[in-house]
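Fold the following.
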Amino acid sequence: MTETRDTVILGSGCAGLTAAIYSARANLKPLVLEGHEPGGQLSITSLVENFPGWPEGIQGPELIDNMKKQAARFGADFQLAHLNRVELGTHPFRLHTSAGEIVTRTLVIASGASARWLGLPSEQALIGHGVSSCATCDGFFFRDRPIAVIGGGDSAMEEALFLTRFASKVTLLHRRPQFRASKIMLERAMAHPNIEFRTNTVVDEVLGVEEKEVKGLKLRDVVTGMTETLHVDGMFLGIGHEPNAKMFAGQIDLDDEGYVLTQGNIFTTRHGVVVPGVYACGDVQDRRYRQAITAAGTGCMAALEAEKYLEEHGR
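As a prediction, the model looks like this:
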């Protein structure tokens, strides 16, 4: 017979691990499914300098490892598994995972959002070493240095504008002849003297793999086929994120980009009505801030609400 858990947490990034710490301290003995990206985006982040309590900064993987140890100390269980299918129409909820079926009274969705990458081997090798998908997280490291931003939408414009606070020059590269950013965001970016625009241009290779730091980009003009090297010290991806929520489509409300729609930051809904016992936290529902500290905050909120729900329903 399948054991019924009080709480299952989907995801082991900052939101999921914070939820695990709080629910474990409440003696809910949570089960954390670590997912296909254990540790979330912090696990591929080098130095984290904006998480409170670490004045000298801390390596992303170390921060995640500390949080996991903290949750385990209070009784959280961890399982290397990912969710294949979920049944939220009846209670308790049934989760069909790569490790078998799990039944739970409450569910915390902290499955995060994955940054969209170009998919180049050299790019992947240099993530955290000059290649980043978060200007807010890593822009500080490029003070007075030239960098490139990839993309043509609002995300790319926002990244480029933010990075002008630090970089000596920002080159914005877009593969198409026209930008899809909103008029106001495009006008703001084009009005900035430190942003240069290059259209019909793609990145074929990120240079500096052997040195373990970005040394430049090999560019190709998609119209003429001409190639050249752009000398930059960093490359930021501004082509958006993919929320890891497809498995919930039709069972809880998602927005037009696939993010979980919530009320009060964490309460999931179905047809606009709150789904009791199911909560979402972190980047899977946050398309605006996407910071470790905001993820941790909503993870805390989700765990507290799960505890309250179980108390009210005779745990």
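
can we go C-alpha only for contacts and neighbour counts from here?
OK.

centre of the chain versus whichever strand in the chain runs longest, how much separation?
If you go by DSSP state E, the chain has its longest strand at strand 100-109. Put simply, strand 100-109 sits 22 Å off its chain's centre (Cα atoms, centre = their mean, to the nearest Å).

same question, stretch 185-194
Taking mean C-alpha positions (Cα atoms, centre = their mean), stretch 185-194 and its chain are 27 Å apart.

residues making contact with it?
Residues outside stretch 185-194 that contact it (Cα atoms under 8 Å, 6 or more residues apart in numbering): 154, 157-158, 160-161, 164, 168-170, 179, 195-197.

In helices, which of the residues you listed appear?
Among the contacts of stretch 185-194, the residues falling in helices (DSSP state H) are 154, 157, 158, 160, 161.

Identify all contacting residues around the longest strand of the chain.
2-11, 16, 19, 91-96, 277-281, 284, 302-303, 306, 310.

Buried ones among the residues you listed?
Among the contacts of strand 100-109, those buried by neighbour count (16 or more other Cα atoms under 10 Å) are 5-11, 16, 19, 92-95, 277-281, 284, 302-303, 306, 310.

Among those residues, which are located in strands?
Using DSSP E, the subset of the buried ones among the contacts of strand 100-109 located in strands is 5-10, 93-95, 277-280.

measure the spatially most central residue of the chain to residue 237 for me?
Central residue of the chain (Cα atoms, centre = their mean): residue 113, 4.0 Å from the mean position. Using Cα to Cα, to the nearest Å, residue 113 is found at 14 Å from residue 237.

residue contacts, residue 14?
Counting by Cα under 8 Å, 6+ apart, residue 14 makes contact with 39, 40, 42, 64, 67, 282, 292, 293, 295, 296, 299.

when you check these against the helices, which ones overlap?
Judged by DSSP H, helices contain the following of the contacts of residue 14: 64, 67, 292, 293, 295, 296, 299.

Run a quick neighbour tally on the third one.
Here the number of neighbours of residue 292 (other Cα atoms under 10 Å) works out to 20.

how near is it to residue 150?
Taking Cα to Cα, one finds residue 292 at 23 Å from residue 150.

Residue 137 sits in which helix or strand?
Using DSSP states H and E, residue 137 sits in helix 135-138.

Can you give the distance of that helix from its chain's centre?
Offset of helix 135-138 from its chain centre (Cα atoms, centre = their mean): 13 Å.

To compare with the earlier structure, here is another sequence to fold:
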Amino acid sequence: MDLFKPLESKGEESKKGSAESSKEHVKVLIIGSGPAGYTAAIYAARANLSPVLYEGLQPGGQLTTTTEVDNFPGYPQGVTGPEMMEDLKKQAERFGTQVRFGMATAADLSKQPYAITIDNDKVITADALIIATGATAKYLGLDSEEKFKGQGVSACATCDGFFYKGQDVAVVGGGDTACEEATYLAGICKKVYMIVRKPYLRASKAMQDRVAATKNIEVLYEHNTKEIVGDMSGVNGAILTNGKGEEVKIDITGFFVAIGHQPNSDIFKEYIDMDETGYITTIPGTSKTNVEGVFACGDVQDKHYRQAITAAGSGCMAALDAERYLGTRIF
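Just a heads-up that it's a prediction; the model follows:
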């Protein structure tokens, strides 16, 4: 016994025990529970890597706000977003994934094992980390917009445009994404309004030319959305204000917001390479980041496609990359 070591009080012993109990080490930690996270979990679990997955603030990811999903392979009759995410979750759990509710609030990737703080409290260390935190669509912030999400309001024309075939719709935004969404919708919808708050489009010249050449797109410059209107069946119009402050009503059944996405990557900025908007940079053809043993998949590193199927594919890549990485390491 060290005679010079001061005795710990019961209170100090309790604090020490509490701190130790709030720490845990796992082989593979997955943060995020959309198609990317769950697919990564399925592959990692089947490889006997005993993954632990934290669902994040929105269990199931963005698809849980989508009603019908018709373009994911394996569902010939379509499926709702929440149902599909529950299927993926059950499949991940079937192979031994521990799915937990909690949000990653801090990260220390300065040394191995990597440390992630959950809910500002519990610290999880991991030999390999898979980041599947996704991206959050930016909305206008209207109460009516929130009211009709999934009932006419969408942030993904490629995902939901099919449901408005032959109908009149609107796209909000003036950048490349908005122009791309508008031209895509113009191919399946009767008419597409572009609601642009500035007197010009911010999009590239090529995208502006595409919009100008598409006859069923009408650009409403210097217009802002005041309110989205509808009934129990969904959206049936929008009230806009023009540059003179006058109200204008347009009759539409679909309202697509295309003002950008925000990748959920803030807690990793100190360690992980990202582009100027916060999307994680991965080595082309892989899910590998600049930090060895840290992998990224899904919308947090994909600003081009942002589809459930591409997210799932990249989740598979991340799990395989993590498996190969762990196979070459001695911990």
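
Overlay them and tell me the TM-score.
Between these two chains, after superposing, the TM-score reads 0.95 (TM-score structural alignment, normalised by the length of structure 1); 308 aligned residues with a Cα RMSD of 1.1 Å.

counterpart of residue 312 of structure 1 in structure 2?
Aligned counterpart of residue 312 of structure 1 in structure 2: residue 328 (TM-score structural alignment).

before we move on, what about residue 103 of structure 1?
Aligned counterpart of residue 103 of structure 1 in structure 2: residue 125 (TM-score structural alignment).

ok, how many other residues are close to that match?
Using other Cα under 10 Å, residue 125 of structure 2 has 23 neighbouring residues.

Turn the ones in strands among the buried ones among the contacts of strand 100-109 of structure 1 into JSON lines, including distance to residue 125 of structure 1.
As requested, those are exported to JSON lines (distance: Cα to Cα, whole Å):
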{"residue": "5", "distance to residue 125 of structure 1": "39"}
{"residue": "6", "distance to residue 125 of structure 1": "40"}
{"residue": "7", "distance to residue 125 of structure 1": "37"}
{"residue": "8", "distance to residue 125 of structure 1": "33"}
{"residue": "9", "distance to residue 125 of structure 1": "30"}
{"residue": "10", "distance to residue 125 of structure 1": "27"}
{"residue": "93", "distance to residue 125 of structure 1": "39"}
{"residue": "94", "distance to residue 125 of structure 1": "38"}
{"residue": "95", "distance to residue 125 of structure 1": "34"}
{"residue": "277", "distance to residue 125 of structure 1": "40"}
{"residue": "278", "distance to residue 125 of structure 1": "37"}
{"residue": "279", "distance to residue 125 of structure 1": "35"}
{"residue": "280", "distance to residue 125 of structure 1": "31"}
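
What's residue 218 of structure 1 aligned with over in structure 2?
Counting by TM-score structural alignment, residue 218 of structure 1 corresponds to residue 239 in structure 2.

you'd agree its match is up against residue 245?
No - in this structure residue 239 of structure 2 lies outside contact range of residue 245 using Cα atoms under 8 Å: 11.9 Å.

These two: who's more crowded?
Neighbours per residue, other Cα under 10 Å: of residue 239 of structure 2 and residue 245, the larger number sits with residue 239, 16 against 11.

Is that one within a helix or a strand, and which one?
strand 234-241.

mean deviation (superposed) between that strand and structure 1, please.
When structure 1 is overlaid, strand 234-241 of structure 2 sits 0.7 Å from its aligned residues on average, using mean Cα distance after the TM-score superposition for structure 1.

circling back to that earlier point, please name the nearest non-neighbouring residue to the match of residue 218 of structure 1.
Excluding the flanking residues, the one nearest residue 239 of structure 2 by Cα to Cα, 6 or more residues apart in numbering is residue 249, at 4.6 Å.

so who does the one you found touch?
With contact set as Cα under 8 Å, 6+ apart, residue 249 of structure 2 has these partners: 237, 238, 239, 240.

Show me what it lines up with in structure 1.
If you follow residue 249 of structure 2 across to structure 1 using TM-score structural alignment, you land on residue 229.

distance from whatever helix or strand that match lives in to structure 2 after superposition?
Using DSSP H and E, residue 229 of structure 1 sits within strand 227-230. Compared with structure 2 after fitting, strand 227-230 of structure 1 deviates on average by 1.2 Å (mean Cα distance after the TM-score superposition for structure 1).

Okay, now stretch 244-257 of structure 1: how far is its last residue from its first?
Stretch 244-257 of structure 1 has an end-to-end distance of 11 Å (Cα to Cα).

What of stretch 109-124 of structure 2?
Across stretch 109-124 of structure 2, the terminal residues are separated by 12 Å (Cα to Cα).

What of stretch 62-79 of structure 2?
OK, stretch 62-79 of structure 2 end separation, Cα to Cα: 15 Å.

In structure 1, what stretch matches it?
Stretch 62-79 of structure 2 corresponds to residues 41-58 in structure 1, going by TM-score structural alignment.

What lies in contact with that stretch?
Where contact means Cα under 8 Å, 6+ apart, the residues beyond stretch 41-58 of structure 1 that reach it are 13-14, 59-61, 63-64, 114, 127-129, 137, 292-293.

Arrange those in a markdown table, one row each, with distance to residue 86 of structure 1 as further columns.
Shown next, in a markdown table, are these (distance: Cα to Cα, whole Å):
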| residue | distance to residue 86 of structure 1 |
| --- | --- |
| 13 | 20 |
| 14 | 23 |
| 59 | 34 |
| 60 | 30 |
| 61 | 29 |
| 63 | 30 |
| 64 | 26 |
| 114 | 20 |
| 127 | 32 |
| 128 | 34 |
| 129 | 37 |
| 137 | 33 |
| 292 | 27 |
| 293 | 28 |
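
Provide the aligned range in structure 1 for stretch 182-190 of structure 2.
The alignment of stretch 182-190 of structure 2 onto structure 1 (TM-score structural alignment) spans residues 160-168.

quick one: which of the contacts of stretch 185-194 of structure 1 is most hemmed in?
residue 160 (31 neighbours).
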